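In: predicted structure and sequence below. I'll ask about it afterward.
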Amino acid sequence: MPDDAELDPQAATMLEAIEAIGLPPSYATSPATARQRLEDFFGGGDPEPVAATTDYEIPGPAGGIPVRQYSPGGAGPHPLVVFYHGGGWTAGSLDTHDNVCRGLVNRADCVVLSVDYRLAPEHPFPAAFEDCYAAAEWAAEYADTVDCDPERIAVAGDSAGGNLAAAVSLRARDERRGVGFRDESGDAPEIVHQALIYPAVNSPAGPTFGSYEENAAGYFLERASVEYYYGNYVADPADARNAYLAPLLADDLSDLPPASVLTAGFDPLRDEGRAYVERLRDADVAVTHEEFAGQIHAFVSMTDELDAAADGLDFVGEELRAAFGTGPTE
C-alpha cells in the first residue's frame, strides 16, 4: 500500500465483497471469461442520462470499427472526445464504459465517441492501436458531420485505454513530423488534449516501479493480471520497446498535446503514471496530475459503488472543459 494513505472505506467494502464471492482471478481464466467478468461487473447499473446515443461503424484498417456516439443537448458544433476503454487490451467494450462516457458528456459538455477496438490475444499489438488511431483520424475528418468542431478534438481513456490515448497522441505528433508509420509529413489529427486515467504506459521491457510490489494483490487490479494482459497484447517481444505500445519508453515526448493524468494510490500502475507525468513535464508539455490516494484501479468506473468515482469524472471533465475553452461546470 502507498505510504501515509488509507484505503477508501467504500473501496475496502467492495473489495471484501468481491473476495467473498471466491472467483478465480482474471489471469487464471480464459480471455472469454475475463471479458464476461468485466461485462458483468461494469455493464449494468443505472445509466446517467444524456441527450442521445447512436451506435454505428467507421472504417478501420481491418474492417469496420464499432463506435458509440454520446451527444449532449444544445446547439453545436460541440467539442469531441475520442474515448478508448480499458480492460488490458483483452476485455472491455462499449457497454463496460458506458457510464464513464455518459459522465464525461455531461461534465465536459461535449460529444464522446467511444471506440470498440480489436482485442488481444486474437488481435495483438498493433491492432488496437491502429484501430484507435484510425478512429482519431476519422473524428478529425468527419467531425462536422456529427455536429462537432474539428478544432476541438481530444482523446481520453482509462488503463489500457489511457495507453492507447497516449499512443495516439504520440503518433499524431510523429505523422506531422514525418516520422510516423507513413514516414512522410502530412495531415494528422490535431489533438488539443489527452486525458489519461490511471494509464498503462510502461511495458515488460521498461523500468520496475515500487507500486507493482506495494499493490501487487488485493486491490482489484493485481500485478499478475497486468502481466497476463501484456502477455496477450505483446505477441512479439521486440514490440515491448515500441513507443506506441509503451509511451513511457519514447525517446522524445516534446510537442505533445497538453495532458491531464489521474492516478490511484492503491494501484499497481500508480508509479508509471507518475513517471509519465514527470517525463511530460521534462519535455515542456503542460500537464495536470491528480492522485486519488485512497483509491484503487478502475475506481472511476465504479459509479454505483464509490462516491470517489464522481470526483474522478469531475476532474477529467473540468480538464476537458478547460482544454475546449468552455469554462467550468455550473
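Out: That came through fine. Numbers count the residues shown, from 1 in each chain.
In: CA only for contacts and neighbour counts going forward, please
Out: Noted.
In: list the buried residues of stretch 297-304.
Out: Of all the residues in stretch 297-304, those buried under the rule 16 or more other CA atoms under 10 Å are 297-303.
In: run the chain-centre distance for that stretch.
Out: Mean-position distance between stretch 297-304 and its chain equals 13 Å (CA atoms, centre = their mean, to the nearest Å).
In: show me where this structure has helices.
Out: For the chain, the helices defined by DSSP state H occupy 9-21, 31-42, 98-108, 127-142, 160-177, 210-214, 223-233, 270-282, 308-324.
In: tell me which other helices or strands the second one touches.
Out: Meaning helix 31-42. Using 3 or more CA pairs under 8 Å, 6 or more residues apart in numbering; DSSP states H and E as the contact test, no helix or strand touches helix 31-42.
In: okay, now the one to match up with it:
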Amino acid sequence: MLAIAARRGEEVIRDGRRLDPQVQAMLRLAGRVSPLENRDVASSRRDMARAAILGPRGPQRVHSWERDLPGPDGPLRVRFYRDANLTTTPPAICFFHGGGWVIGDLASHDGPCRELAATSGAVVMSVDYRLAPEAPYPAAIDDCLAAYRWLSEHSGELGVDGDALALMGDSAGGNLAALVALGARDQGLRPPAVQALVYPATDFTMTSRSIDTFAEGFLLTRDSMEWFRGQYLPDSERWHDPAASPLYADVTGVAPALVFTGGFDPLRDEGRAYAAKLAEAGVPVVDRCFDDQIHGFYNIAITRSSVAASDEINHTVGAALRGDLAW
C-alpha cells in the first residue's frame, strides 16, 4: 500500500533534501490521526502502543526477560534482550525509549530493542523510567542514571563486558542518554564506551531553525513538542539548564558519541549542533544525518529506507562497542 501511495503527489524537498516517497505516503496516512496536543495523556499513551505494532518485531532468536532494579523512588523495571547465538562475553547497551518523556514504555520499543540486540551483538537493557506528568523532570534522568549505575556495577553478574557498555536512546531517550553520559563523568561512574543518540532532544528552548522548517506535516510537530515540554519541564527558567538541555553543558571528557538525525526532523539541527559541540571539545563523534527520513524512523521502521537506516545505526553501535569503528 505504501508503494502505491508513494507514487501520488509531488516530491517534497526541503533544504536540498528529498523526502523518501514511502515516508511521504506514511505521512498522508498519519495525517488522519488527531494531534498529540489535542489528546489527553492516557489516550496518547494508548495510541503509541498501537503505533508500535507497525514497527519492527525482531528475530525470534532474541530472548528477553525482566527484573526490577533498585530505583530512586522504588523498584525500576528493566527488560533484557540477548541473542541466543552469542557465544562470547558480549558488550551491553543501556537503552532509553523515546516518547517525549510522557509516552512510551518497554512494549513500545520492544521490536527495536530486539533488532538492536540481534544486529549489534550486545545484550540490551531497556529501562522503564518514570514518565511525566506524574513524575516530571528530573525523575526520568534519576531513573536512567540509576539503571546505568546498576549495569556498570553488575556486569559480571549479567555476563557482559563491563568495559564495553553503551548508552543509547531515541528522541527523549537520546536526551536521557546524553545526560546520563554527563552524569557518569561527573559522578565518577565506570565510563561508557560510547553514547548512541538517535535524533536526540538537546535544547529545551526549541529555537533551532529545523523546528520552524518542519513545524508541521512531518509527524512530530512544534505543537506536539511544546505539549511534551509542558508535561515534563514547564518551568522556562530551566530550559537553558545543562542538567536538562545537554547542548548547554560542558561536554569535555564525555564518552565518544554516535549522533544520528533525520533530514526532515524538527530535532535535526539541535542534534547536529550537539554533535558539533562534542567535536569541538575533542570528543570522538560520528555525525550521521539520514537525509530522507522524518522523526521516529528508528522505532517505526516500516519503509525500505527507514529499515535500512535503523539497520545501519545498529551495525554502527555494534562496531563501536567492538572497537571496529573508525572515528
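Out: Received it, and whenever you're ready, just let me know what you need. What you are looking at is a predicted structure, and each value in this text was computed from that prediction instead of being measured.
In: quick check: TM-score for this pair?
Out: Remark: TM-score between the superposed chains equals 0.91 [TM-score structural alignment, normalised by the length of structure 2]; 311 aligned residues with a CA RMSD of 1.6 Å.
In: quick check: chain neighbours aside, which residue is closest to the aligned partner of Leu278 of structure 2 in structure 1?
Out: Counting by TM-score structural alignment, Leu278 of structure 2 lines up with Leu280 in structure 1. Residue nearest to Leu280 of structure 1 in three dimensions, not counting chain neighbours: Leu253, with 6.2 Å by CA to CA, 6 or more residues apart in numbering.
In: what's the match for the one you found in structure 2?
Out: Counting by TM-score structural alignment, Leu253 of structure 1 lines up with Val251 in structure 2.
In: also Phe125 of structure 1?
Out: Using TM-score structural alignment, the equivalent of Phe125 of structure 1 in structure 2 is Tyr137.
In: skip the chain neighbours and tell me the closest residue to Ala235 of structure 1.
Out: Pro124 (6.0 Å).
In: what's around the one you found, how many residues?
Out: Using other CA atoms under 10 Å, the number of residues around Pro124 of structure 1 comes to 20.
In: now the equivalent of Ala11 of structure 1 over in structure 2: how far from Ser305 of structure 2?
Out: When structure 2 is aligned by TM-score structural alignment, Ala11 of structure 1 is paired with Val23. Separation of Val23 of structure 2 from Ser305 of structure 2 (CA to CA, to the nearest Å): 9 Å.
In: which residues are in contact with both of the two?
Out: Overlap of the contact sets of Val23 of structure 2 and Ser305 (by CA atoms under 8 Å, 6 or more residues apart in numbering) consists of Gln293.
In: looking at these two, which one has more neighbours?
Out: Val23 (25 against 18).
In: isn't the more buried one right next to Gly296, touching?
Out: No. With contact defined as CA atoms under 8 Å, Val23 of structure 2 does not reach Gly296; the gap is 10.9 Å.
In: OK, contacts around the residue nearest the centre of structure 1?
Out: When CA atoms, centre = their mean is applied to structure 1, the residue found nearest the centroid is Gly157 (1.9 Å). Taking CA under 8 Å, 6+ apart as the criterion, Gly157 of structure 1 is in contact with 83-86, 163-165, 195-197, 199.
In: most surrounded residue in those?
Out: The contacts of Gly157 of structure 1, ranked by neighbours (other CA under 10 Å): first place Leu164, 34 neighbours.
In: pull up the gap between the nearest residue to that one once chain neighbours are set aside and Thr33 of structure 1, please.
Out: Leaving out its chain neighbours, the residue that sits closest to Leu164 of structure 1 by CA to CA, 6+ apart is Phe129, at 6.0 Å. As judged by CA to CA, Phe129 of structure 1 and Thr33 of structure 1 stand 23 Å apart.
In: more neighbours: which of those two?
Out: Legend: neighbour count by other CA under 10 Å for Phe129 of structure 1 and Thr33, higher for Phe129 (24 against 13).
In: hmm, Ala167 and the more buried one touching each other?
Out: Yes. Counting by CA under 8 Å, Phe129 of structure 1 does reach Ala167; the two are 7.3 Å apart.
In: so what sits against both of the two?
Out: Common neighbours of Phe129 of structure 1 and Ala167 (CA under 8 Å, 6+ apart) are 244-245.
In: map Gly174 of structure 2 across to structure 1 for me.
Out: Here Gly174 of structure 2 is matched to Gly162 in structure 1, going by TM-score structural alignment.
In: next, count neighbours for that match.
Out: Neighbours of Gly162 of structure 1 under the rule other CA under 10 Å: 28.
In: what are the neighbouring residues in contact with it?
Out: Contacts for Gly162 of structure 1 (CA under 8 Å, 6+ apart) come out as 84-86, 156, 195-201.
In: mind putting those residues into TSV with distance to Ala259 of structure 1?
Out: Shown next, in TSV, are the contacts of Gly162 of structure 1 (distance: CA to CA, whole Å):
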residue	distance to Ala259 of structure 1
Tyr84	15
His85	17
Gly86	18
Ala156	10
Ala195	6
Leu196	7
Ile197	10
Tyr198	13
Pro199	12
Ala200	15
Val201	14
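In: out of those residues, who's nearest Val105 of structure 1?
Out: Distance to Val105 of structure 1 across those (CA to CA) is lowest for Ala156, with 12.2 Å.
In: from Cys148 of structure 1, how far out is that closest one?
Out: From Ala156 of structure 1 to Cys148 of structure 1 the distance is 16 Å (CA to CA).
In: so which of those two has more stuff around it?
Out: Neighbours were counted for Ala156 of structure 1 and for Cys148 using other CA under 10 Å; Ala156 has more, 30 against 22.
In: good, wrapping up.
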